[in-house]
Every structure is written in C-alpha cells, then in structure tokens.
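Participant: below are the sequence and a predicted model for it; my questions follow.
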Amino acid sequence: MSNETNKQKLTTASGRPYFENENTMSVGPRGPLLLQDYILHEKMAHFNRERIPERVVHAKGSGAFGTFTVTDDITQYTKAKLFNQVGKQTRVFLRFSTVGGEKGSADTERDPRGFALKFYTEDGNWDLVGNNTPIFFIKDPKKFGDFIHTQKRDPRTNCKSATMMWDFWALNPESLHQVLLLMSDRGTPYSYRHLNGYGSHTFSLINQKNERVYVKFHFKTQQGIKNFTDAEAGEVRGKDPDHAQRDLVEAIDRGDFPRWAMKIQVMTEEQARTSPFNPFDVTKVWPHGDYPLVDVGILELNEVPSNYFADVEQAAFAPAHLVDGIGFSPDKMLQGRLLSYPDAHRYRLGANYEQIPVNRCPFAVNNYQRDGQMRIDGNGGSAPNYWPNSFDNITADESYKEPAQTLESTLADWYDRNGPGENDHYTQPGQFYSKVLSDVDRVHLVQNIVNSMKGIDGPRKQDIVNRQLCHFFRANIQLGLAVAQGLGTDISSFMPMANQQPA
C-alpha cells in the first residue's frame, strides 16, 4: 500500500479536514486578518489553555508505569486482594517529584522527593502517597499551608527566603528531625532511582478475621542509595535541571528497570496504646529494633509514558483512595490529607478527574455520580442517578464493611499536643545525627545548615538563629557546637540549654 493511501487528513478538533494550517485569511497579502478564520481562533484559544494549573506542591515531577509482584505472604495481616497470592502482579504508576519548587525548577534542589504510587487493583485503585523520607516537618494539618508558604517565595521580593524557612522551623521544634534529614546529603538525591520511598504516615491493615494492625510502608531501592553533595547538586542544577527526569527515562529505555523492595513495619493495637511515643505522629519513626521490617514484594518500573502530559501531569493521587483490607489511622496529618488531596485534584483537573485514563480504575466502577465538566464515560446513560432504586442491580456488598475502631476519647477539643510522649522533638533527631549519619555525613550536614542559615537576614536575624541553635543543642551538643561555630555565634548562652534533657 502506498504512503499516499496511508496519509491521515489534518482536521479541526471537531473533525473537519482543512488545509490552511499556517496562513491566516487576510484582506490582501498585507491586509488585516478576517474574523471568520475559525482555524486561527481554535489554534490560539487552545494554545492559551494548554497549561492546567500546576500543583501547589510537587509541581515538578517524573513518572513511569510498572508492576508490583508479591514475594511474601502477609495475608495474616490483610485481606487486600493485591496481596492475596505470592507471585501475583498488579500494574502500578509511580510519580516522583520535588516538593517546594515550581514546575520549571531543578531536579537537584535541596528538597524532599515525592513518592506517589497508584496500584490498579481489582478492588479499585490504591494510592500510597508519600515521600523519600519516613517523616515530615509538622504533625498537624492546620500548619501545612503556613509551612509551604515558607518554602515558596517571599511576598515582597518574590525570591526564596532562608529567613522565612528558618523562622518557621525555629518556631516549630517538631520540624527538627526532618530538617536534619533535609540538610544532610539525603536532601539532594542523585536520581529518583537511587532513593527510598515511604508511605510516611501510619496506616492500618485488616485481615479476613477483621483484626486490625497498624503499619508503616517502606520501599527500599535496589539500585542503592546515592546522593549528591551540595556542591555537586549545584553544579548539575546549572548543567541539566532535568537530570532526574532524564536519568529515569534513559534507564527504562535501555532496559535497566529500577526496582524497590516493598516492606512493612507492623504494630498491634495494644502496642500502639502502650507506646512511649505517639505512633501516629508523622514527625517520628518506629524503631526497627522494636518493629522490624517485613518483606512484601518487588516494585519495578518498566514503561515510560508515551505522553508526559496525559499521564504524569494529569496523574492524581490521594491518600483517601484505599482498598478493602487497608485502612487509615489516627495520624492527624493523614486525616488532613484525606480532604485536601482530592479537593486539589477537583480544582486542578475537574470533578471527573478519576475518568482521565491514568487515574481510571481498569475494573468495574459503579456509582451514582453524574454530570460535571469533562464527563467522558457516557454519564450513566439512561440508568438511574439515585440509590436505592427499583431498576438496576447495583448492591452494597456487606463483605466490604470495615470493622469498628475504638477511639481513645469522647471529648473533642483543640489539644495542644503537650501530653506524655507528644512533645519530645529532640531524641530522634539526636539519634539521627549521632547514630544514623556517618562522619562525612555529619560534616556535610553542618556545612549545609551553616550555608543555609547564613542567608537569614533582617532585624530578627539573631533571634531566629538563636532559637534554632537551641534546638540543635537540645538534640545533640556536638551538633549545636558545630553549627554555632560555623555561624560565628557566641555559645556561652547556650550551654545551660544544651545540658537540658529533651522535653
């Protein structure tokens, strides 16, 4: 068959074939243009609307499809169907991202990395929306907007501001654990393939007996952890701001499929009740010695989306999207995200965002939601749009009913979270500095903190510096001394504070 017969006609969005795709109808070769040239209107109007609102956070990202394969039996903990058989495979989509920067920011910025995973299961889509860190800066969702504002741009200068960042952190000591992790070389990963992923929050698993345990989800990179130093990250930022995106695409294209080992930590309800720290506080980790990692399966990325916008930019993840056998916990930050994430997607993509192919469940979806912008599934046709009704056979399956959950209180109040085990913001950051980091890591951490804090300016500079130094001293006296020395700050006033036990 000749190429002539294979040719496809150029058409408008409505399907009308046309020829003049480069020249606008005008009055004479130099005259004004005619309003009747609809092709000009359509091309320009669509171009003006090509950019949907970027994500308020996690704007810059990369993504790929892949598979999750169960390698170990965890059915004693969960009845979730994707885990019900060793060897079972489930299709997934994973989006990596930086958090604070805009869509055009560099991949090597000092920032946490988003690790958002969508499992296309037979019981619906499960979204596990986390980061490359097992912890976060804050533990109450009311603080989230304020925190993110400090990571964005100063309302006066429209520049990033070290003063804003450190002022917030110094006034919120719960952020110290994540701040130390961010300021270490872990804050500048070499690529998306060389970082771990975490669900971060505490979730729950429910088994066939309706027994509940609490869990943390971990994804350990099988490529090995690899980070840039601050200087290396800065150099790559100037040479290739899309370094991580390029690295991911090129690795998959050459068949070097990145893989992660999925593991869980498990805590019983009784252990949660008697824990000396709040296990639902996302600024805390669960000690691995008390709650060892349990093997679950292997995640592999093996398919680059054919169109970045269609799949990566329009992908929408929400912690509220769980499946039978996986549940929530009293984690306050998680509870806040259950509202904010779907709300953000409805604003950015429309009320029917889950009909976009990358977000669509590949199995049966039956409900009575109707109408709204961009409804593309037939809108239910002539079927009833209310329930219960006498005409269709959609039923609520009682086998999916979740067991009741015992709450610790019947008193609703605005708690200040200062109870026992709630207000120790220093022990785990101190352990991170002294036991997790190597000698070289500690040197780089202090250098990165000093370089960043030197950017603090304005009339409250010394107040902010002193307040943050207090946190460093309380976490680890050597850390406090090293940072103070790097900043050229007199340490005499901090010594009594350094000797205090964590609150």
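Facilitator: The structure has been received and is ready for your questions.
Participant: okay, CA-based contacts and neighbour counts for the rest of this
Facilitator: Will do.
Participant: residue closest to the middle of this protein?
Facilitator: By C-alpha atoms, centre = their mean, the mean C-alpha position of the chain lies nearest to Gly114, the distance being 3.6 Å.
Participant: tell me the helices and strands packed up against whichever strand or helix holds it.
Facilitator: Using DSSP states H and E, Gly114 sits in strand 113-121. Contacts defined by 3 or more C-alpha pairs under 8 Å, 6 or more residues apart in numbering; DSSP states H and E place strand 113-121 against strand 89-98, strand 124-131.
Participant: out of those, which comes closest to Tyr192?
Facilitator: Nearest of the helices and strands packed on strand 113-121 to Tyr192, taken as C-alpha to C-alpha: strand 89-98 at 6.8 Å.
Participant: okay, buried residues for the helix or strand harbouring Glu250 please.
Facilitator: Using DSSP H and E, Glu250 sits within helix 243-253. By neighbour count on 16 or more other C-alpha atoms under 10 Å, the buried set for helix 243-253 is His243, Ala244, Gln245, Leu248, Val249, Ala251, Ile252.
Participant: what do you get for stretch 51-63?
Facilitator: Arg55, Val57, His58, Ala59, Lys60, Gly61, Ser62, Gly63.
Participant: Thr133 touches Tyr198, doesn't it?
Facilitator: Yes - here Thr133 reaches Tyr198: they are 6.2 Å apart, a contact under C-alpha atoms under 8 Å.
Participant: which neighbours do these two share?
Facilitator: Here Thr133 and Tyr198 have no joint contacts, going by C-alpha atoms under 8 Å, 6 or more residues apart in numbering.
Participant: hold the first one in mind and look at this next one:
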Amino acid sequence: MSKKLTTETGQPWADNQHSQTAGSRGPVLMQDYDLLEKLAHFDRERIPERVVHAKGAGAKGEFVLENDMSKYTKADLFNGSGKKTPLIMRFSQVAGEKGYPDTVRDVRGFSVKFYTQKGNYDIVGNNTPVFFVNDPLKFPDFIHSQKRDPKTNRRTQTMQWDFWSHSPESLHQVTYLMGDRGLPTSYREMNGYGSHTFKWVNKNGEQFWIKYHLKSDQGVVNMTNDAAEKISGKDTDFLQNDLFDAIDNENYPSWTMYVQILPYEEGLHYKWDIFDVTKTVSHKDYPLIKVGKLTLNENPSNNFTDVEEAAFSPANLIPGIEASPDKLLQGRLFSYKDTQRYRLGVNFEDLPINKPINEVHNYERDGSMKINNQGSEVNYEPNSFDGPKETLAASVTPVDLEGHSGNQPYNYKVDYTTQAGDLYRLFTDDEKDRLIETIKDCLLQVDSQEIKTLEIKQMYKADPEYGSRVAKALNLNIDEILSTEY
C-alpha cells in the first residue's frame, strides 16, 4: 500500500499537482496554505554552507578496538579489546565552495565522530599531519587568502602565496600541499591525522601526550595535475561519487588507527614544540602504536540529515581524552561549535546525527527548534529537586603553566624550515620534480617579486636544492634572491 501524502504537520494533502485558483486561469488564492507552506519551506531549504570544508562527503561505520589502551587512557572507546563503537566520517575540501570540483588541489578534511557510551568524541583533522598556522588569531586571515578576491571574486594564486610568503610557519604544510598528497585519487586512498597533540589520562590520573594517525588500508594513491584537471571538467563530484559507489558495492574502505605516545615530561622537553601544529613528532623517537580499525559500511540514507547536518568539533571530548595547550587547538575548541550554532541553529546537537547514544541531562533549555527540552526536569541549579549532579571523575587533569600574559609567539625552539626540508628530502626524485613543477605553475601566476623572493628564501633555508630549483624553474637568479631584503 502506497504512503499517503501529508503536510509537515501530518494533515492529508489532497492535490500536489494544482494550486487553488480563482478560475482555471488564475490568479492563485491566498487561502492555498499547502502552496504557501511548500514554497516557504523550499525558500529555506539551503542552510548556510560551512565557511571552510563546505564541500564534502561522508558515510557511517564502526570502530573496532584491537589493542586495549587502558594503560594510557580511561576513554570508553579505547578500553576493552574487541569493543565496537559506531561512527560517522566526513571528508572535505578546505577552501572551495559547495559546488566546487572536489579534485582541485587542496588539503582534505578528515573528521570522525565516535558515538561512545560516555558521549560523542570527535577527531577533526586533515589528510596532513601539520597545518599552515599555529595561532588562532591568524586563521581567519589564512582562510580569506584561500577564498575569493573581494574585488574580482576570483580565487587567485597571489592571495594565497602572499599570505604564505609572509607566514614562514606555513612552509611545512605548503610543501605537503604542493606535493603529491595535495591531489588524492579518492577519499578512500588517503591517510587522516588528528594533527594536534592531545592528552590521554588513565584511571590512575597518569597523563600522556598523543598524536593520532589513521592509515588507509587501501594505501595512499594520488593523481597528477593533468588527471585532476581532466576529471574536474567531467565530474565535479568525483571523490564523493567514488566513496558512495565503493560502499554501495560493498567495497568497504577502512583505516587503521595508530597513536604516538609521549610520556608527559618527555613531551614537554622534546626537541620540537609538540604543541606547535606546524611540527611533527619523529616516528623514530616515538613509534606508531596500533589501536584499532575504522570501517565505513553504510552510505547516508539522506545526505542532508546525515552529512550536511553533521557537526564536528574538537571540543567534543570524553573522560580520558583532553585538549593540550596547542594555541590553534584552543581556538578551535570555541570556533567549531560557534560556527555550527550559526549554520544549524543553537540546538544543532539535538539533530539525530549529532545526538549522543547516552542520555543528556543538563540545565540548557529552549531556543529555536529545540527538540529535547528535558520535559519537566528542573532547569536551574542549585536546586532541591534532585537535578543533574556533577561528575567529578570527569574533571580535566591539571596542567602546570608558567610565563607572563600578553600577545606572544611560540618561543620554544622556533624553527619553521628544518622539518620542511626533511620532508623535501624524503620525496623521491619524481616526487620532487612534480613538486617543483606545481610550485612553478602557481608562482608564474603571481606578479609580485616580493612574494616570490620571500617564499624562495624560505624554501632555500629548508633545503638549498629546494629553493634553487624553484628559482631556476621561474628563471630567477638564486643569488639575487638570497641577497634581496624586504
């Protein structure tokens, strides 16, 4: 038996083909509330797209813990080998709008929401282990440089290279982006990283610094500039479609989660600042430890409610997992939920895709589109009516702080070129050739000599061959570049 057409409030809908009119030729009657409701809803079908990571794709699945990590963390999903936790993952592009081709060179977002027994836990990362900036004050400016020129409304190489050349901390990430990993062949064939350093705490209160690595079990596969350009002209949703079709054909993609674990005091005195997100921690110093496997086995039943309305935030932490002093992470703890309140409304966490699987009890009430208003439960505290009580065991573990207040940069072993040079030297000869060619194609579109000079000098400091090759590719004299001051 076919379903009966109804209004949003359940009344039967008599005619969905013809408006009510005064005579067969019209005009339309204002009393046709079905028409007015349909048009009013249609007018509001598009929520504001994400400021960044607007275009993306996602799917549901599960995480299976393969190595009990209770020695390091009391976090629910990492305790008890074999434990299964449902999840949703979303992959995305950083800069492009929702209609932009998803094969354009860009960093890819890599976000996971775990529905644990102790609340939702989100890892909101990228397919690179570092980022362009390490201070949240610079983040809006960075994103503006990746978006559109306010006069021409074009995305320009000048804007982004201008920002990068005046932000030396960006070089490590720029080298990743301009290299092969800037063009993944599919979402299935790229790694994911938490990027920031986080803190794990076990049931005894012992603290450890950790970094997340999610390695693709399909391997890492990238495409060339020519291939990406051809595909973007044929299918602007290539990466999205690949993910959906793979899962639809029961070719379920998976990632193995690893962590690097640094003892608390050792981490504070490591050779690099582990709270600077432009830096990595050497695998030789702290090898990867296997944790478990994430598998995607269910496509969205409705892309809007399952993917567009999905709201991720690094502030979604559970007992046993805490934030580090990382400045950029600290800014993200506020910004991510705040942008969701703008995009989806103040009660976005009531939406089914964002609801935790455990019960919610607090003193937050009302607001637009509130779904779970907690009935007749008392809505203030303190109270004498047995309202929700604090869970002291969930308290954040204290961190010792030192120094003075004020606007100040990182000052612990500041060096923004060595790791970029290390990355360059890890590339094969073919990878280096493609990196130089990509940078050349980009910088040829930049007229400013200052921008080119500043960027090449940074590359030269990272590795003389790196800077010299870029200069040669642009028909510039490296000696003149190195002697020029701005």
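Facilitator: Done, it's in. Just so it is clear, the structure is predicted and the values come from calculations on it, not from any experiment.
Participant: care to give me the TM-score?
Facilitator: Aligned and superposed, the two chains score 0.98 in TM-score terms (TM-score structural alignment, normalised by the length of structure 2); 485 aligned residues with a C-alpha RMSD of 1.3 Å.
Participant: and of the buried residues of helix 243-253 of structure 1, the nearest to Gly87 of structure 1?
Facilitator: Distance to Gly87 of structure 1 across the buried residues of helix 243-253 of structure 1 (C-alpha to C-alpha) is lowest for Ile252, with 22.6 Å.
Participant: mind telling me what the closest one corresponds to in structure 2?
Facilitator: Aligned by TM-score structural alignment, Ile252 of structure 1 pairs with Ile247 of structure 2.
Participant: for that match, which non-adjacent residue is spatially closest?
Facilitator: Residue nearest to Ile247 of structure 2 in three dimensions, not counting chain neighbours: Asn297, with 6.0 Å by C-alpha to C-alpha, 6 or more residues apart in numbering.
Participant: for structure 2, longest helix please?
Facilitator: Longest helix in structure 2 by number of residues (criterion: DSSP state H): helix 327-344.
Participant: strands along structure 2, start to end?
Facilitator: Listed in chain order, the strands of structure 2 (DSSP state E) span 56-65, 84-93, 108-116, 119-126, 192-193, 198-201, 207-216, 254-263, 289-298, 321-322.
Participant: helices and strands around the fifth one, which ones?
Facilitator: Here strand 192-193 of structure 2 is seen to pack against strand 119-126, strand 207-216 when contacts are counted using 3+ C-alpha pairs under 8 Å, 6+ apart.
Participant: and for that strand, what's in contact with it?
Facilitator: Strand 192-193 of structure 2 is contacted from outside by Phe110, Gly125, Asn126, Asn127, Thr128, Pro129, Lys211, Tyr212, His213, Leu214, Lys215, Ser216, using C-alpha under 8 Å, 6+ apart.
Participant: could you pull up the residues touching whichever residue in structure 1 pairs up with the first one?
Facilitator: Pointing back at Phe110 of structure 2 there. In structure 1, the position corresponding to Phe110 of structure 2 is occupied by Phe115, as judged by TM-score structural alignment. Under the criterion of C-alpha under 8 Å, 6+ apart, the neighbours of Phe115 of structure 1 are Leu94, Arg95, Phe96, Ser97, Val129, Gly130, Asn131, Asn132, Gly197, Tyr198.
Participant: next: Pro168 of structure 2.
Facilitator: Residues in contact with Pro168 of structure 2 (C-alpha under 8 Å, 6+ apart) are Tyr416, Thr417, Gln458.
Participant: again, only using 7 Å
Facilitator: Applying C-alpha atoms under 7 Å, 6 or more residues apart in numbering to Pro168 of structure 2 gives the contacts Tyr416, Gln458.
Participant: what do we get in structure 1 for it?
Facilitator: Aligned counterpart of Pro168 of structure 2 in structure 1: Pro173 (TM-score structural alignment).
Participant: could you dump the helices and strands packed on strand 113-121 of structure 1 into a markdown table with distance to Asn476 of structure 1 added?
Facilitator: Putting these into a markdown table (distance: least, C-alpha to C-alpha, whole Å) gives the following:
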| stretch | distance to Asn476 of structure 1 |
| --- | --- |
| strand 89-98 | 29 |
| strand 124-131 | 26 |
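Participant: quick one on the thing from earlier: average gap between the helix holding Glu250 of structure 1 and structure 2?
Facilitator: Compared with structure 2 after the fit, helix 243-253 of structure 1 shows a mean deviation of 0.9 Å (mean C-alpha distance after the TM-score superposition for structure 1).
Participant: taking strand 89-98 as reference, get the angle to that helix.
Facilitator: Angle of helix 243-253 of structure 1 versus strand 89-98, following axes from the mean of the first three to the mean of the last three C-alpha atoms, to 10 degrees, is 160 degrees.
Participant: identify the residues contacting the residue nearest to Ile247 of structure 2.
Facilitator: Contacts here follow C-alpha under 7 Å, 6+ apart; on that basis Asn297 of structure 2 touches Lys60, Gly61, Ile247, Tyr252.
Participant: which position in structure 1 aligns with the first one?
Facilitator: Read that as Lys60 of structure 2. Mapped onto structure 1 by TM-score structural alignment, Lys60 of structure 2 lines up with Phe65.
Participant: great, nothing more from me.
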